[in-house]
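In: Build me a model from this:
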Amino acid sequence: MLLKTSGQRWVGLVISMVAMIFLACASIVYGYTETSWKMAYQAFTDFNGTNEHIIIESVRLPRALIAATVGASLAMAGVLMQTLTKNPLASPGIFGVNAGAGFAVVVAVSLFSVGSLQAYTWIAFLGAAVAAISVYVIGSTGREGLTPMKLTLAGAAIAAMFSSFTQGLLVLNEAALEQVLFWLAGSVQGRKLENLASVFPYLLAGWVAAMILSPKMNVLSMGEDVAKGLGLNTGLVKLGAGIIVIFLSGGAVAIAGPIGFIGIVVPHVARAVVGIDHRWVIPYAGLLGGMLLLVADIAARYIIMPQEIPVGVMTALIGTPFFIYIARKGFNGR
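Out: As a prediction, the model looks like this:
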């Protein structure tokens, strides 16, 4: 744990906020079309209708805001998932959220010829929510109720089922494959502020609710028996955390597609910085997640310029070494 006192953590939080704002500004400035910091400033203070100003306002600004928002949401969802499942590798993928969202979009494209990115957003959100609710219901059945092992197994089963259905539909419909392949790889390219605005209220509600629930997550992380002994209604807390996960991960996947590794890696980095207190881990994870996705998105523009790779591929390249380290080290899921 790097930051041990509340004062240090507050300072670190402010520095992280400044760093994320700087990275968001860098995302607006750098890309295939050459622009400068001065040009970006003028685009918002003295817009003149040039191609560069249009790109800055209508393409890069939404992209930067969406990357920061999605990264923060996935990281915070990852914190809650790892605490709920006691699984250090838990993520939206293990809850079946990514697979459910992807399947819903592929069904819409294959069977109903949906081609609007705005429609993708709501369809993906619905699919993600259905998948997460299914996992929760299946994981809650039986005498013992909801347990970390049952939740993890239910998530793996739902993810495998939806992934199989998705692959089957794409094999049968090559046109659908071409249409949704970039979205399925995870990307913030081409998204508009309207896409973010449509789900931002849900993401904001998830952020606020996660912070409100953070003290109870501290108690829950001590173990089921200890939490009950301290008077915590563990079933209600788990239900609340599950709903927050649906809002955060479902909304993030709906906007940007299934972006991996953010929800796995960032919570561990946040714990290494501030310890296991969820009152600090959750906001730090949000900021670090936003920063990581912004860095990945900027890097994705330059790897094979003038082409771009999906940011989901970039996060996989960045996150895989950390994933292997976490798996080998065997961090606990608190």
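In: For the rest of this, base every contact and every neighbour count on C-alpha atoms.
Out: Noted.
In: Spell out for me which residue occupies the centre of the protein.
Out: For the chain, the residue whose C-alpha lies nearest the mean C-alpha position (CA atoms, centre = their mean) is residue 74; its distance is 2.1 Å.
In: Run through who's touching the helix or strand containing residue 129.
Out: Residue 129 is located in helix 117-140, with elements delineated by DSSP states H and E. Counting by CA atoms under 8 Å, 6 or more residues apart in numbering, the neighbours of helix 117-140 from elsewhere in the structure are 95-105, 108, 114, 145-147, 150-155, 158, 191, 194-195, 242, 246-247, 249-251, 253-255.
In: List buried residues within those residues.
Out: Neighbour counting with 16 or more other CA atoms under 10 Å marks 95-105, 108, 114, 146-147, 150-155, 158, 191, 195, 242, 246-247, 249-251, 253-255 as buried within these.
In: follow-up on the earlier one: now, which of the contacts of helix 117-140 lie within helices?
Out: Secondary structure assignment (DSSP state H) places 97-105, 108, 150-155, 158, 194-195, 242, 246-247, 249-251, 253-255 from the contacts of helix 117-140 within helices.
In: Let's see this one next, to set against the first:
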Amino acid sequence: MSGLSAVERRAPAASREASRDTGTAPDPGAPPRRRALRPAGLLSGLVLLVAAAALSLSVGTHHIPLDQVWDGLTRGPVGKNETIVHDLRLPRTLIGIAVGTALGLAGAVMQTLTRNPLADPGLLGVNAGASAAVVTAVSLFGVRTFQGYLWFAVAGAAVAAVLVNALAGSRAATPVRLALAGTAVSAALSGYVNGLQLLDLEALDRMRDWDVGSLAGRDGRLLLQAAPLLLAGTVLALGLARPLNAMALGDDSARSLGAAPGRTRVLSVAAVTLLCGGATAVCGPIGFVGLMVPHAVRPVCGPDARWLFPYCAVFSPVLLLVSDVVGRVVAPPSEIQVGIVTALLGGVLFIHLVKRSRVVKL
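Out: Below you'll find the predicted structure:
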């Protein structure tokens, strides 16, 4: 027993044996009702995603009927409303879907890997690292193109992820240590970003909307350029579901089930880096999506990453698109950036999670 992790020592022997028989699932004893509801819940999420996309295309400071939305999608910019749909809201909606999927998957991977219910690309400094790298590229190196600062965003996300884990003690990191290290790194990087922007007013003006996280005014070509990174990160994250399930029982049991803990950790960090770096480069740092959605869907899909990850990939863009629509309509004719809306929602959830007595038992 000396080689087993604390999580594995707490796990009943029957559960560990069942895991060996069922392909590394961490909840082999899931109630039959949950197993039956999982496909239906995922299908419901797809329906909600279609509805959220339709809402995003139709609702805003200028309301467009759904029949004209359809015309804008099928016939192109033949009139004013169709032009708004085709040229402005369609790219915004597609970017929202891609970025929401990336942030939700990144949060689910981080929570599953670290067994930390507070893990989130924003809370653990990954988004701040990408943001600091982009501002550095724009202000100090004069980078003006998206292709230029995309790679800065990926590199910044990777450096921040490694730094936070190193400060927290890597394998010995507890949820509290990770949250504290992430908060410290995020605060330091935020101070750096603010100071750099104040010294370079031109950079401050260019980065104003981007720095708070926004879907507004984004060119659809940005999504095409970031798509390889986001797609690679998504495929990698979904492919890590089984080994991450095995690691929930501890490193020794993971090895006995055929998983390689070291390789899984490296690939997980790579997936989070690709997802957060690409998403942040397109829209700026949008926080709390990766924190909220995994907690919202676990009561339905359970902790099994083979279901948790697809659920997060579907429901996260629903949250982001609905938050974006809320930001459009609450203060007309102006808009509130989606990063502000998700931060307000996420702050309430974060307080709730911190107050829960069993927050460290994920």
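In: rewinding a little: what does the residue nearest to the centre of structure 1 correspond to in structure 2?
Out: Taking TM-score structural alignment, residue 74 of structure 1 has residue 103 as its aligned residue in structure 2.
In: and its match, how far is that from residue 237 of structure 2?
Out: Residue 103 of structure 2 sits at a distance of 11 Å from residue 237 of structure 2 (criterion: CA to CA, to the nearest Å).
In: I'd say residue 335 of structure 2 and residue 325 touch.
Out: No. Under the contact definition of CA atoms under 8 Å, residue 335 of structure 2 does not touch residue 325, with a separation of 9.3 Å.
In: In terms of neighbours, single out the busier of those two.
Out: Of the pair residue 335 of structure 2 and residue 325, residue 325 is the one with more neighbours under other CA atoms under 10 Å, namely 25 against 18.
In: Let me see the contact set for the corresponding residue of structure 1 for the more buried one.
Out: Residue 325 of structure 2 is assigned residue 298 in structure 1 as its aligned equivalent, the criterion being TM-score structural alignment. Contacts for residue 298 of structure 1 (CA under 8 Å, 6+ apart) come out as 27, 30, 31.
In: most neighbours, which of the residues you listed?
Out: Result: residue 27 is most packed of the contacts of residue 298 of structure 1 (other CA under 10 Å), 23 neighbours.
In: Structure 2: which residue goes with that residue?
Out: With TM-score structural alignment as the criterion, residue 27 of structure 1 pairs with residue 56.
In: same question, residue 325 of structure 1
Out: With TM-score structural alignment as the criterion, the equivalent of residue 325 of structure 1 in structure 2 is residue 352.
In: quick one: which helix or strand includes its match?
Out: In this structure, residue 352 of structure 2 is located in helix 338-355 according to DSSP H and E.
In: what's the answer for residue 214 of structure 1, then?
Out: Under DSSP H and E, the secondary-structure element containing residue 214 of structure 1 is helix 193-220.
In: neighbours around the residue lying closest to residue 177 of structure 2 once chain neighbours are set aside, how many?
Out: Leaving aside its chain neighbours, residue 177 of structure 2 sits nearest to residue 168 (5.3 Å; criterion: CA to CA, 6 or more residues apart in numbering). The criterion is other CA under 10 Å. On that basis, residue 168 of structure 2 has 20 neighbouring residues.
In: Run through the residues that contact the residue lying closest to residue 139 of structure 1 once chain neighbours are set aside.
Out: Computed as CA to CA, 6+ apart, the closest residue to residue 139 of structure 1 that is not its neighbour in sequence is residue 151, at 4.5 Å. Contacts for residue 151 of structure 1 (CA under 8 Å, 6+ apart) come out as 85, 135, 136, 138, 139, 140.
In: Pipe the residues you listed into JSON lines and attach distance to residue 293 of structure 1 per row.
Out: Output for the contacts of residue 151 of structure 1, formatted as JSON lines (distance: CA to CA, whole Å):
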{"residue": "85", "distance to residue 293 of structure 1": "24"}
{"residue": "135", "distance to residue 293 of structure 1": "27"}
{"residue": "136", "distance to residue 293 of structure 1": "28"}
{"residue": "138", "distance to residue 293 of structure 1": "32"}
{"residue": "139", "distance to residue 293 of structure 1": "31"}
{"residue": "140", "distance to residue 293 of structure 1": "33"}
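In: Most widely separated two among the residues you listed?
Out: With distance counted by CA to CA, no two of these lie farther apart than 85 and 138, which are 14.0 Å apart.
In: Neighbour count for the two, which is higher?
Out: Applying other CA under 10 Å to residue 85 of structure 1 and residue 138 shows that residue 85 carries more neighbours, namely 25 against 19.
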